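K.L.:
Quick one: sequence plus predicted model below, questions after.
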Amino acid sequence: MHQLTYGDVKAAADRIAGRVRPVALAPADPGEVRAARRGPLGDRPEEASKVWLALEFMQHTGSFKARGAQNFIQAHREAGTLPDAGVTIASGGNAGLACAWAAQQQGVTATVFLPTTAPAVKVAGLRGFGADVRLVGAEYADALAACEDFAATTGALASHAYDHPLIAAGAGTLLEEILQQVPDLNTVVVAVGGGGLFAGVATAAQHHGVRVVAVEPENCRALNASIGAGRPVDVTVDSIAADALGARRASAMALHAAQQADVHSVLVPDSEIVRARQALWDHRRIAVEHAAATALAALTTPRHQASDRGLPATADFGYRPGDGEKVAVVLCGANTDPGDLAHQVEQG
């Protein structure tokens, strides 16, 4: 297994410079995070910590995935290993969209495999980026098997949603851009699914001495469980954010990064993910997907006893920054249906 290094992240940053949108940061208003919490605001002073929202949902294709996809394809082009058959991936989500977009930018073909149950809007989005969309089987596993057969038969370059060093290194460039704007940052908060974004960010964070808060839904805790076991393990998946964070097993690369860097693995309940997503809409008119709200939910989730929720004692809930701590919360994507937020639109 390739162990991700800071050199990989720096190389990715150089490779994709000018090809992706630099992340914008928005400072949270005094009391904004505290106001999103349930119940009393508590006795912590308003100025106890400084929080920035990293608006990565404004990235090409609506998520951070564009970074890794662009790095993956550009690196293979530079190395002369980009085949005439182009690239292929099994993903109807953000990774598929990013792969199709990056391939279009590089003038190569992307063949994307999805199950026949994939939403029409995703199929349309992929075709809008020029992808050759193949609908196969009723489940993702069927689409993945067809993708693997296609790569073996045609010689197309197989990409992955998260478990590849070029994909993770591209995602890690996000922290480099955040640090250019907040060089004395103490902590970065990221949601974790399979671990591509986390692995890249944690690798860069270790180099810079930045703490990483890795946030997962309590019933999609692939990284948290792997840290506890000391090896990647399978977990059950059941969360409102499972469409993006529903990996059954975190990558070995992500676990390695968690073991090297200053990482706090925390869980949040679905109810707090929903609350955080609604708060972003109410306070800022930002409509993000539940995966993005998962990161913010770490700062708004009340402390729980893990044992009370049937989880190991090592499973922490939520994160409270210390006095003077400077924190960036990554809002990683916005490929969502905002219809369920509309009821909060002000009447006028």
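P.N.:
Nice, I can see it.

K.L.:
going forward, measure contacts and count neighbours with C-alpha atoms only.
P.N.:
OK.

K.L.:
show me what contacts the residue nearest to Ser226 when sequence neighbours are not counted?
P.N.:
Excluding its sequence neighbours, the residue lying closest to Ser226 (CA to CA, 6 or more residues apart in numbering) is Pro232, at 4.7 Å. Contact partners of Pro232, counting by CA atoms under 8 Å, 6 or more residues apart in numbering, are 222-223, 225-226, 249-252, 255.

K.L.:
and stretch 45-58, how far out from the chain's middle?
P.N.:
Computed by CA atoms, centre = their mean, to the nearest Å, the chain-centroid distance of stretch 45-58 equals 17 Å.

K.L.:
Flag every buried residue along that stretch.
P.N.:
Buried residues in stretch 45-58, counted by 16 or more other CA atoms under 10 Å: 49-58.

K.L.:
and what of stretch 321-331?
P.N.:
Those would be 325-331, for stretch 321-331 by 16+ other CA under 10 Å.

K.L.:
what do you get for stretch 138-147?
P.N.:
Residues of stretch 138-147 classed as buried by neighbour count (16+ other CA under 10 Å): 140, 142-144, 146-147.

K.L.:
coming back round to it: of the contacts of Pro232 - the most surrounded one?
P.N.:
Leu223 (33 neighbours; other CA atoms under 10 Å).

K.L.:
where along the stretch 1-150 of the chain do the helices fall?
P.N.:
For the stretch 1-150 of the chain, helices defined by DSSP state H, counting those that start in this stretch occupy the ranges 6-16, 32-35, 65-79, 94-106, 120-128, 140-154.

K.L.:
follow-up on the earlier one: any idea which of the buried residues of stretch 138-147 is closest to Ala85?
P.N.:
Cys147 (12.9 Å; CA to CA).

K.L.:
Keep only those of the contacts of Pro232 that are in helices.
P.N.:
Assignment to helices by DSSP state H places the following of these there: 222-223, 225-226, 252, 255.

K.L.:
Just flag the most distant two among those.
P.N.:
So, those by CA to CA: farthest apart are Ala225 and Ala252, at 12.4 Å.

K.L.:
Lys326 belongs to a helix, doesn't it?
P.N.:
No: counting by DSSP: H, G, I helix; E, B strand; the rest coil, Lys326 falls outside a helix, being strand.

K.L.:
tell me the contacts of the nearest residue to Arg134 once chain neighbours are set aside?
P.N.:
Nearest non-adjacent residue to Arg134, counting by CA to CA, 6+ apart: Phe113, 4.8 Å away. If you count contacts by CA under 8 Å, 6+ apart, Phe113 has them with 88-92, 133-136, 143-144, 146-147.

K.L.:
ok, and here's another one to check against it:
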Amino acid sequence: MVYQTPLLKHEFGHQSKSPTIYVKYESLQPSRSFKFRGISHFIERAISSKPILVDTMKVYSSSGGNAGLAAATAAKSFGMECIVVVPKTTKLRMIQKIEKEGATVLVHGENWGHADTYLRETIMKEAKLKGLTPLYVHPFDNELIWEGHSSIVDEVLLQLKQENIPSENLAGIVCSVGGGGLFSGIVKGLERHGLAESVPIIAVETEGSDVMAKSLRAGERVELNKISTVASSLGSPYLAEFAYQSARKYGSKSVVLSDWEVVSTTLKFADEFNIITEPACGASLHLGYYPDIVATSLERNLTPKDIIVVIACGGSCMSYEELLSFKPAGMV
């Protein structure tokens, strides 16, 4: 089911005084993103808690992004049917990927909110009337999903130990943040290992989708009226309550980048490592190339003894040509 993904040391062209950067490759999960961890765990727990209803269970998702693909992939692995409602803005390439996993895709609404409401208020209600047991998979805001994502931390600590690196050397974990699902999973994992107080999380967002940064500045959760970023996978109008409270409790660091910063990093990473990721993943990778941002965020000097783990969250719906199309006009 869930793969133990590689944790690889990367130089990123740094000088010898920079921290040691490791990248966790979640693009190698079955659905090509970290989303598979939490969603497959969620479905597995639903099956084990209500085995008598398994024959009537059907998976329902409203994401036209990586969560929808993860729901379809996980449902297929459990031999379950899956319906995914996506908004009209969903890329044809992603619809085809979801359908390839055996899911039924319905297109409805102008945005995720419209698609989600239609799924819950119409499609799932009709399913109940037919005697089915709808299993609703939220893209990010569910404790079981965070529990599944938390296995990333288990793996990171094990893999560092296998390289004789003590957990005390782990100076920080960098992750991209949209609605806070991955962030919440990392918090859960650190808490389980007693490291939440000592290992800071650096949350990276893009301008136009920086709901965590705005919430932390406001001292309360805010909701974005408009999402405007090329990193569409980070485009959540709100932040999960647990993510917000955890960021405040543990003093998580917030970094906000421009669209061009993440796109240029994603292109550079593709050129150097022959791996194409989405801009949402490029947001975290950007700090691998620019460790000074990490040091500034942590308010301390970093040395090669300090380990910074960058979670390359993945994503499978981007081409090199599309990344190039994001270049500002006139830029070579």
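P.N.:
Received it, and whenever you're ready, just let me know what you need. It should be emphasised that the depicted structure is a prediction, and the values quoted were computed from it without experimental measurement.

K.L.:
Would you pull the TM-score for this pair?
P.N.:
Once superposed, chain against chain, the TM-score is 0.83 (TM-score structural alignment, normalised by the length of structure 2); 301 aligned residues with a CA RMSD of 2.4 Å.

K.L.:
Let me have the buried residues of stretch 321-331 of structure 1 in a markdown table, extended by distance to Thr294 of structure 1.
P.N.:
As requested, those are exported to a markdown table (distance: CA to CA, whole Å):
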| residue | distance to Thr294 of structure 1 |
| --- | --- |
| Glu325 | 20 |
| Lys326 | 19 |
| Val327 | 15 |
| Ala328 | 14 |
| Val329 | 10 |
| Val330 | 10 |
| Leu331 | 9 |
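
K.L.:
Closest one to Val108 of structure 1 out of the residues you listed, please.
P.N.:
Of these, the one sitting nearest to Val108 of structure 1 (CA to CA) turns out to be Leu331, at 29.5 Å.

K.L.:
To which residue of structure 2 is that closest one aligned?
P.N.:
When structure 2 is aligned by TM-score structural alignment, Leu331 of structure 1 is paired with Ala312.

K.L.:
In this structure its match contacts Ala283, no?
P.N.:
No: between Ala312 of structure 2 and Ala283 there is no contact under CA atoms under 8 Å: 9.1 Å.

K.L.:
Dump the contacts of Pro232 of structure 1 into a markdown table; add distance to Pro338 of structure 1 as well.
P.N.:
Below are those laid out as a markdown table (distance: CA to CA, whole Å):
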| residue | distance to Pro338 of structure 1 |
| --- | --- |
| Ala222 | 27 |
| Leu223 | 28 |
| Ala225 | 32 |
| Ser226 | 33 |
| Arg249 | 29 |
| Ala250 | 29 |
| Ser251 | 31 |
| Ala252 | 34 |
| Leu255 | 33 |
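
K.L.:
So which of the residues you listed is the closest to Val108 of structure 1?
P.N.:
Using CA to CA, the contacts of Pro232 of structure 1 come closest to Val108 of structure 1 at Ser251, 27.9 Å.

K.L.:
Can you find the partner of that closest one in structure 2?
P.N.:
Matched by TM-score structural alignment, Ser251 of structure 1 corresponds to Ala240 in structure 2.

K.L.:
coming back round to it: SS state for the residue nearest to Ser226 of structure 1?
P.N.:
At Pro232 of structure 1, secondary structure determined by three-state DSSP is coil.

K.L.:
That one pairs with which position in structure 2?
P.N.:
By TM-score structural alignment, Pro232 of structure 1 lines up with Arg221.

K.L.:
Ok, Val20 of structure 1 next?
P.N.:
Correspondence of Val20 of structure 1 to structure 2, assessed by TM-score structural alignment: Val2.

K.L.:
ok, now how distant is its match from Asp306 of structure 2?
P.N.:
From Val2 of structure 2 across to Asp306 of structure 2, the span is 29 Å (CA to CA, to the nearest Å).

K.L.:
One more: Arg37 of structure 2?
P.N.:
Taken as CA to CA, the span from Arg37 of structure 2 to Asp306 of structure 2 is 27 Å.

K.L.:
Number of residues surrounding Gln180 of structure 1?
P.N.:
The number of residues packed near Gln180 of structure 1 is 10, by other CA under 10 Å.

K.L.:
Give me the three-state assignment for it.
P.N.:
Here Gln180 of structure 1 is recorded as helix under three-state DSSP.

K.L.:
Over to Glu205 of structure 2?
P.N.:
Here Glu205 of structure 2 is recorded as strand under three-state DSSP.

K.L.:
is it true that it touches Ser176?
P.N.:
Yes: the pair Glu205 of structure 2 / Ser176 is scored as a contact, 6.0 Å apart, by CA under 8 Å.

K.L.:
what residues do the two have in common as contacts?
P.N.:
Taking CA under 8 Å, 6+ apart as the criterion, Glu205 of structure 2 and Ser176 both touch 234, 283.

K.L.:
before we move on, the earlier item: in contact with the closest residue to the match of Val20 of structure 1 other than its chain neighbours, which residues?
P.N.:
Sequence neighbours aside, Arg37 is the residue nearest to Val2 of structure 2 in space, at 6.0 Å (criterion: CA to CA, 6+ apart). Contacts for Arg37 of structure 2 (CA under 8 Å, 6+ apart) come out as 2, 29, 145, 148-149, 151.

K.L.:
can you rerun that using 6 Å?
P.N.:
Residues near Arg37 of structure 2 by CA atoms under 6 Å, 6 or more residues apart in numbering: 2, 148-149.

K.L.:
can you check Cys175 of structure 2 too?
P.N.:
Counting by CA under 6 Å, 6+ apart, Cys175 of structure 2 touches 203, 284, 311.

K.L.:
count of neighbours near the second one?
P.N.:
Counted by other CA under 10 Å, the residues lying close to Ser284 of structure 2 total 30.

K.L.:
Per the alignment, it pairs with which residue of structure 1?
P.N.:
Aligned partner of Ser284 of structure 2 by TM-score structural alignment: Ala295.

K.L.:
Tell me which helix or strand that match sits in.
P.N.:
Assigned by DSSP states H and E, Ala295 of structure 1 falls within helix 290-300.
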